[in-house]
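Visitor: below are the sequence and a predicted model; questions follow.
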Amino acid sequence: MERIIKDVGEIHSRLLDHKVFTQGHTRFFVKEFEEKRGWREEQQAEKLARAVTEMSFTLIPDGETTRNMAAVLSRLQAVNHMSSRILQCENSSDENATLEEGRARRRVAWEQALARSEQRHEEAVRKHEEQVAALRCHYLALGEELHTPTVY
């Protein structure tokens, strides 16, 4: 009877209890997964470690570099200020050139107007002197006529 119970238990465990079978397959799957994935994970971890060390030496500034950054920043601000002043001077010189051109045009126009005015003044003075001379001649002629004895 014992043998029958043992056989029934064994049949029962093989048919209904898959615990051993499942555990074996699970161990095999995990082992295979770790072997296949393990190298890839290790390589990625090494690659990340290399990248971090490179960045720590190249990208992240050390204390001395950060002290120099303040000097560099102040120099950059000074250069920026000087360049803006140069641009302002150039703009003002452009404005000054435009103003000088306008002044030169007005100066030429003013000199031409003064020349025309001078010519008109000289013409008016000449005509006035001619008229004065003509009137003087006329009144001298009238005066002579008055002082000449007339015969009636």
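Guide: Looks like it arrived, so ask away. Residues are numbered from 1 along each chain as shown.

Visitor: okay, CA-based contacts and neighbour counts for the rest of this
Guide: Will do.

Visitor: now do the helix or strand hosting Leu142: distance to the chain's middle.
Guide: Using DSSP states H and E, Leu142 sits within helix 63-147. A distance of 37 Å separates the centroid of the chain from that of helix 63-147, by C-alpha atoms, centre = their mean, to the nearest Å.

Visitor: helices or strands up against it?
Guide: Using 3 or more C-alpha pairs under 8 Å, 6 or more residues apart in numbering; DSSP states H and E, no helix or strand is in contact with helix 63-147.

Visitor: in the protein, which residue sits furthest out from the middle?
Guide: Ranked by distance from the centre of the chain (C-alpha atoms, centre = their mean), the top residue is Tyr152, with 107.8 Å.

Visitor: now Asp7: how far from Thr22?
Guide: Distance, Asp7 to Thr22, using C-alpha to C-alpha, to the nearest Å: 21 Å.

Visitor: neighbours of Gly38, how many?
Guide: 13 (other C-alpha atoms under 10 Å).

Visitor: swap in Ser13?
Guide: 13.

Visitor: and it, how far from Arg3?
Guide: 15 Å.

Visitor: equivalent analysis for Thr53, please.
Guide: The spacing between Thr53 and Arg3, counted by C-alpha to C-alpha, is 68 Å.

Visitor: show me which of those two is the more surrounded one.
Guide: Thr53 (11 against 8).

Visitor: put this next to the first one:
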Amino acid sequence: MSRQTPSKSGSPPVQNPKPRDNITAMGAATELIMRDVGEIHSRLLDHRPVIQGETRYFVKEFEEKRGHREMRVLGNLKNSIWETKEQTLPKCVDLMQDQLGSALKKLENANVAILRLQENGQEKAKNDLRKGNNEKLRAHWEIFMEEQHQKRLAVDEEHRKAMMRLKEQYAEMGKDLSKIASL
């Protein structure tokens, strides 16, 4: 396949590779690499042998060492659950329905009482608001009436002064008329 030529130094002959030999060598190297990758994969990522060992240990632990103790425990649990489901649960449901009925009636009565209290509170708040508004209106009314009284006094005073001026004016006109009539 490949031709070998002896070297002058006495070392093994150097091969002159042919292209076909290169492909074969690369195929062999690739095969070795693939085998190494497969081995690494099986060691690092393939957990089946570990899981199988753990499964065997688990089965051995429960079947051989513990016997049927877990089966008895599971059977007792099954009986307890059946008893609870068939006997205790219906009793509890009946008792709960009776108690919830009375509790519901009490809650409805309490709700009605609370609504009444709320309405009374709202009515009282409205009355307080009305009283507050009435007091404000009374205060404004008193201020308004005081202002009107002050204005009335001012108008009355002005009217009195005007009347006095008119009386004086008519008195003078009366004197002037009597002077003119006496002439």
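Guide: Received it, and whenever you're ready, just let me know what you need. This one's a predicted model, so the numbers in the text were calculated from it and none came from an experiment.

Visitor: TM-score for this pair?
Guide: Scored by TM-score structural alignment, normalised by the length of the first structure, the superposition of the two chains gives a TM-score of 0.61; 119 aligned residues with a C-alpha RMSD of 3.2 Å.

Visitor: related to what we said a few turns ago, ok, now which ones touch the residue farthest from the centre of the first structure?
Guide: Counting by C-alpha atoms under 8 Å, 6 or more residues apart in numbering, Tyr152 of the first structure touches no other residue.

Visitor: how near is it to Gly143 of the first structure?
Guide: Distance of Tyr152 of the first structure to Gly143 of the first structure, given as C-alpha to C-alpha: 19 Å.

Visitor: what of Pro149 of the first structure?
Guide: On the measure of C-alpha to C-alpha, Pro149 of the first structure and Gly143 of the first structure end up 12 Å apart.

Visitor: those two: which is more packed in?
Guide: Between Pro149 of the first structure and Gly143, counted using other C-alpha under 10 Å, Gly143 has the larger neighbour count: 11 against 8.

Visitor: under the alignment, what does the more buried one map to in the second structure?
Guide: Taking TM-score structural alignment for the superposition, Gly143 of the first structure sits opposite Gly174 in the second structure.

Visitor: now Glu90 of the first structure
Guide: Match for Glu90 of the first structure (TM-score structural alignment): Gly121.

Visitor: again, but for Leu48 of the first structure
Guide: By TM-score structural alignment, Leu48 of the first structure lines up with Ile81.

Visitor: shared neighbours, Pro149 and Gly143 of the first structure?
Guide: Counting by C-alpha under 8 Å, 6+ apart, nothing touches both Pro149 of the first structure and Gly143.

Visitor: hmm, back to that, so the match of Leu48 of the first structure is in which element?
Guide: helix 69-83.

Visitor: residues touching that helix, excluding its own?
Guide: By C-alpha under 8 Å, 6+ apart, the list of residues contacting helix 69-83 of the second structure is empty.

Visitor: how much does it stray from the first structure?
Guide: Its matched residues in the first structure lie on average 3.0 Å from helix 69-83 of the second structure after superposition (mean C-alpha distance after the TM-score superposition for the first structure).

Visitor: determine how far that helix lies from the middle of the whole chain.
Guide: 43 Å.

Visitor: buried sites along it?
Guide: By neighbour count with 16 or more other C-alpha atoms under 10 Å, helix 69-83 of the second structure contains no buried residues.

Visitor: what do you get for stretch 120-135 of the first structure?
Guide: Across stretch 120-135 of the first structure, burial judged by 16+ other C-alpha under 10 Å covers no residue at all.

Visitor: that one vs the second structure, average distance?
Guide: Per aligned residue, stretch 120-135 of the first structure averages 1.0 Å (mean C-alpha distance after the TM-score superposition for the first structure).

Visitor: how far away is Arg107 of the first structure from Ser92 of the first structure?
Guide: In this structure, Arg107 of the first structure and Ser92 of the first structure are 22 Å apart, going by C-alpha to C-alpha.

Visitor: kindly report the same for Glu2 of the first structure.
Guide: In terms of C-alpha to C-alpha, Glu2 of the first structure sits 116 Å off from Ser92 of the first structure.

Visitor: who has more neighbours, these two?
Guide: It is Ser92, of Glu2 of the first structure and Ser92, that has more neighbours when counted by other C-alpha under 10 Å, with 12 against 7.

Visitor: how about Ala78 of the first structure, what's its partner in the second structure?
Guide: By TM-score structural alignment, Ala78 of the first structure lines up with Asn109.

Visitor: and that match, how far from Phe144 of the second structure?
Guide: Distance, Asn109 of the second structure to Phe144 of the second structure, using C-alpha to C-alpha: 51 Å.

Visitor: also Ala181 of the second structure?
Guide: 53 Å.

Visitor: which of those two has more neighbours?
Guide: Phe144 (12 against 8).

Visitor: against Leu137 of the second structure, how distant is that one?
Guide: Distance from Phe144 of the second structure to Leu137 of the second structure, by C-alpha to C-alpha: 10 Å.
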